[in-house]
Structure formats: structure tokens, C-alpha cells
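Trainee: just a sequence and a predicted model for now, questions to come.
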Amino acid sequence: MRLPLEAHTDQPWRIHQLTPDFTVEDVWALPTPGGPGELPRLLATFGPGQPGGDPEEAFPAGAPPIVRFLWEARWKLGRVFGWDDEDGGLGGRVQTLRDRFPDDLREAPTGPDLGKLPFDPLYQLDDEWAAEMANRTVHGVLHLSWVPDGAGGYRGQMAVLVKPNGRRGAAYMAAIKPFRYLFVYPALLRLIERKWQATAAA
């Protein structure tokens, strides 16, 4: 379920200190009901970074064909237009957000790598984890957190933060927005739910 942006911005997350020049693009409640302290289990549903994860099950491998097609098409276009060239990413066009870390956050673990998802982990705390990516169109952050669900339990929450690269980046974000809402997010949420239920059964 999509949430108002305040569901992210009103929380005391450490990511706020690092991203004052970013825009919160989306916030989603994840279909992952659970108890306290289950952020590591949530992260394990996203990719193979946690023990026992299967690289072949990382998104979008378990997603519907239309999502895999869009995913592959995006990377092919990136190769054609040079969107993902190394000098346009982290350490090239933009500096990593790790350069903005306060001293105490530098001591935190980075948390898991999400495998096929193009994000570099930044930090993992008890109730939040963040990772970043960058190319010639955008500098983005994926933020996952573990929050009370208002009914005595807990659930995951996902926020996407972006800093477009000028007009080209803004145009790119506008162009992909319909595909994200129609195909990518629904498929991702269903996949997360299936994997969450599978870990519960295991």
C-alpha cells in the first residue's frame, strides 16, 4: 500500500541527515507482518545478502515477464545512451553519501548487498537500512525500515529518495513513473509478500 510521504519524513531516521537535497519520491507499506526486530529478515527477502539467500531469487528474477522485460529494456537503453557508464555513477558524477556520515554512523555495519539490485549498501541499524545508486540521470536512495503497524505488530516500510540530474534526470523520472506504478511496484510488493510467507513457513 502506498503511504503519504509523511510516513517517512515524520520518522526520526538517520537518512534525513544525509539527504536534505533529495526528494522523497515514494513511501510504501510492505506486506510483511511480524514482530519486533525483524529488519534482517526483511532485508533477506530483497536479495541474497543474508545467509541462505538465493541469487536467482533476487528481484526481478521472480517477477512477472512484463517486469523482467522492462528491467532488461532499461539496462539496454542505459548501455545505448551511456546512462550507466562508470564515470556517471558513484565516485564519478556524484560522491557517495558515506562522505556525509557523522562519526558514529561510520562505525555502523553496512548491511547486506541486494544482489541484482543496483544499490550499494550504506548502513544498517536496528530499525533502518539504506543503500544508494547513481547514474547519469539520478542519484537515488532505497530506504527500508521496520515500523509499528498500529495494531500491536510490526511491518516493513520502503521509501525511495531521488536527486535528479538536472532537466534530463527530471524528464527520466517523469517518463518511468507510469511504469513504476503500473508494473514494477505491484510486482515487487507481490514478490516480497511471497518471499516473506516462504520464510515464515520455513
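Mentor: Done, it's in. Numbers count the residues shown, from 1 in each chain.

Trainee: alpha carbons only for contacts and neighbour counts from here, please
Mentor: Will do.

Trainee: number of nearby residues for the residue lying closest to residue 100 once chain neighbours are set aside?
Mentor: Leaving aside its sequence neighbours, residue 100 sits nearest to residue 18 (Cα to Cα, 6 or more residues apart in numbering; 6.0 Å). Residue 18 has 14 neighbouring residues, counting by other Cα atoms under 10 Å.

Trainee: please compare the first structure with the one that follows:
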Amino acid sequence: MKLPNTAHTSRPWRIHEITPDFEVEDVWMLPTPGGPDAFPRLVSIMVSDAESDSFPQGAPFLVRCLWTARQKIGALCGLDGKEAAVGSRVPSLRDRLPSDLRRAKRGPDFTDVPLTSLYLLQDEWASEMANRTVHTVMHMGWVPDGSGGYRGQMAVLVKPNGRLGAAYMSAIKPFRSLIVVPALMRSIEREWRADGEQTHEPRYER
């Protein structure tokens, strides 16, 4: 379920310290009910989902078509090359981290998606990516659900790259909000339920 931006901005997340020039694109309640210590399980599932065939391959046909179209447009227009990535077009937000966050766990490595972890805390995880249109942060949090339990919350923060980036974000917003992200939420819910209440040794401990 989509939440108001204040669901993210009103919480004392550490990400606020390093993203004052970013905008909150959207905030989503994740269908991942659990106990106070279940956040590592969510992080593990998010990485597994990103690197498996469950999304977008397992998503509805329309989502797969949109995903494929975006990849083809990106290749044709040179939107996603290494020269536009974090560390090339824009510096990594790790350069902005205060000393205590630099000493914290960095978080899991992605292999099949262009996200790079920034830091991982007990209830908060942030990762970033960039292309020619935007510098993006995916922020995951673990929050009380108001009934004694907890759930995940995802916020997407963006810094568009000039007029091109602003136009791009405006163009894709309806597709993201109405089609792609809801499909992602359903995929996460399936993975969470399938994973059950097992206790996992977090894969990202290092």
C-alpha cells in the first residue's frame, strides 16, 4: 500500500543526514509482518528477489513488457552506461556518510541489479544507483505496525539529472505507481510467505 511521504520524512532515519538534496518519490508499506528482529530476513529476501526470476520475470505480462521496453530504450539512448553510474556521473553517497555509518555494516552485495549498498543498521538499510536521468536511493526500514508487530517500509528518493531527469521521472511515474511497484509488492509478499517463519543466518554478515 502506498503511504504519504510523511511516513518516511517523519521518522528519524539516518538517511535524512545524507540526502538533503534528494526528493521523496514515493513510500510503500511492505506486506511483510514480523517481529522486532525480522529485518535481516527482509533484507535477505529483497536481495534474493532482485537476483532471482521472481521479478520481473514472474510478474504479469504488462510489467514484463514495460521492463523490457525500458531496457531497450535505455540501451538505445545510452541511459545506463558505466559512465553514467555511481562513481562516474555522480559520486557515491558513501562519501557523505558520518563516521559512525562508515563503520557500520555496508550491507549485501547485489550481482544482477545496479544497486550498491550504502549502510545497514538494525532497522534501516539504504542502497543507491544512478544513470543519465536520475540518482536514486532505495531505503528500507522496519517500523512498528501499531498492533504490537512490525513491518517493512520502502521509500524511493530521487535526484533528477536536470530537465531530462525531471521529464523522465514525470513520464514513468504513472507506470511505476500503478503497475510496476504494485507488482513488486506482490512478489515480495509471495517471497515473504514462502519463506515462512524460518530463522535465517543473514547472508550479508561479513
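Mentor: Sure, I can see it. These figures come from a predicted structure and were not determined experimentally.

Trainee: contacts only, for the residue nearest to residue 100 of structure 1.
Mentor: 97, 100, 101 (Cα atoms under 8 Å, 6 or more residues apart in numbering).

Trainee: what does the second one align to in structure 2?
Mentor: Taking TM-score structural alignment, the alignment pairs residue 100 of structure 1 with residue 96 from structure 2.

Trainee: what's the neighbour count on that match?
Mentor: 13.

Trainee: ok, and the closest non-adjacent residue to residue 61 of structure 1?
Mentor: Counting by Cα to Cα, 6+ apart, the residue nearest residue 61 of structure 1 is residue 68, at 7.1 Å.

Trainee: residue in structure 2 matching that neighbour?
Mentor: So residue 68 of structure 1 corresponds to residue 64, using TM-score structural alignment.

Trainee: and its match, which of the three is it?
Mentor: The three-state label given to residue 64 of structure 2 by DSSP: H, G, I helix; E, B strand; the rest coil is helix.

Trainee: next, count neighbours for it.
Mentor: Neighbour tally, residue 64 of structure 2, other Cα under 10 Å: 16.

Trainee: that one reaches residue 70, doesn't it?
Mentor: No - between residue 64 of structure 2 and residue 70 there is no contact under Cα atoms under 8 Å: 9.9 Å.

Trainee: remind me what whichever strand or helix holds residue 153 of structure 2 packs against, helices and strands.
Mentor: In this assignment (DSSP states H and E), residue 153 of structure 2 forms part of strand 150-160. With contacts defined as 3 or more Cα pairs under 8 Å, 6 or more residues apart in numbering; DSSP states H and E, the packing partners of strand 150-160 of structure 2 are strand 23-29, strand 134-144.

Trainee: nearest to residue 170 of structure 2, out of these?
Mentor: strand 23-29 (10.4 Å; Cα to Cα).

Trainee: which residues touch the closest one?
Mentor: Taking Cα under 8 Å, 6+ apart as the rule, strand 23-29 of structure 2 contacts 1-5, 7-8, 151-159.

Trainee: may I see the buried residues of it?
Mentor: Neighbour-count burial for strand 23-29 of structure 2, counted by 16 or more other Cα atoms under 10 Å, picks out 24, 25, 26, 27, 28, 29.

Trainee: how about the residue nearest the centre of structure 2, what does it touch?
Mentor: The centre of structure 2 sits closest to residue 138, judged by Cα atoms, centre = their mean, with a distance of 3.0 Å. Counting by Cα under 8 Å, 6+ apart, residue 138 of structure 2 makes contact with 126, 127, 128, 154, 155, 156, 157.

Trainee: quick one, helices of structure 2?
Mentor: Counting by DSSP state H, one finds helices in structure 2 at the ranges 6-9, 39-50, 61-77, 99-103, 162-175, 181-195.

Trainee: could I get these as a markdown table with distance to residue 119 of structure 2?
Mentor: Below are the helices of structure 2 laid out as a markdown table (distance: least, Cα to Cα, whole Å):
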| stretch | distance to residue 119 of structure 2 |
| --- | --- |
| helix 6-9 | 17 |
| helix 39-50 | 12 |
| helix 61-77 | 28 |
| helix 99-103 | 7 |
| helix 162-175 | 26 |
| helix 181-195 | 21 |
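
Trainee: deepest-packed of those helices, please.
Mentor: When the helices of structure 2 are scored by mean count of other Cα atoms under 10 Å, the highest mean neighbour count falls to helix 39-50 (a mean of 20).

Trainee: and that one with strand 134-144, angle?
Mentor: Interaxial angle of helix 39-50 of structure 2 relative to strand 134-144 (axes from the mean of the first three to the mean of the last three Cα atoms, to 10 degrees): 140 degrees.

Trainee: which secondary structure elements does helix 39-50 of structure 2 contact?
Mentor: helix 181-195.

Trainee: show me what the helix it packs on is packed up against.
Mentor: helix 39-50.

Trainee: tell me how far the helix it packs on lies from the chain's centre.
Mentor: 11 Å (Cα atoms, centre = their mean, to the nearest Å).

Trainee: can you check stretch 182-196 of structure 2 too?
Mentor: The answer for stretch 182-196 of structure 2 is 15 Å, by Cα atoms, centre = their mean.

Trainee: hmm, back to that, quick one: which of the contacts of strand 23-29 of structure 2 is nearest residue 86 of structure 2?
Mentor: residue 159 (12.5 Å).

Trainee: now do the alignment partner in structure 1 of residue 167 of structure 2 against residue 164 of structure 1, distance only.
Mentor: Using TM-score structural alignment, the partner of residue 167 of structure 2 in structure 1 is residue 171. Separation of residue 171 of structure 1 from residue 164 of structure 1 (Cα to Cα, to the nearest Å): 9 Å.
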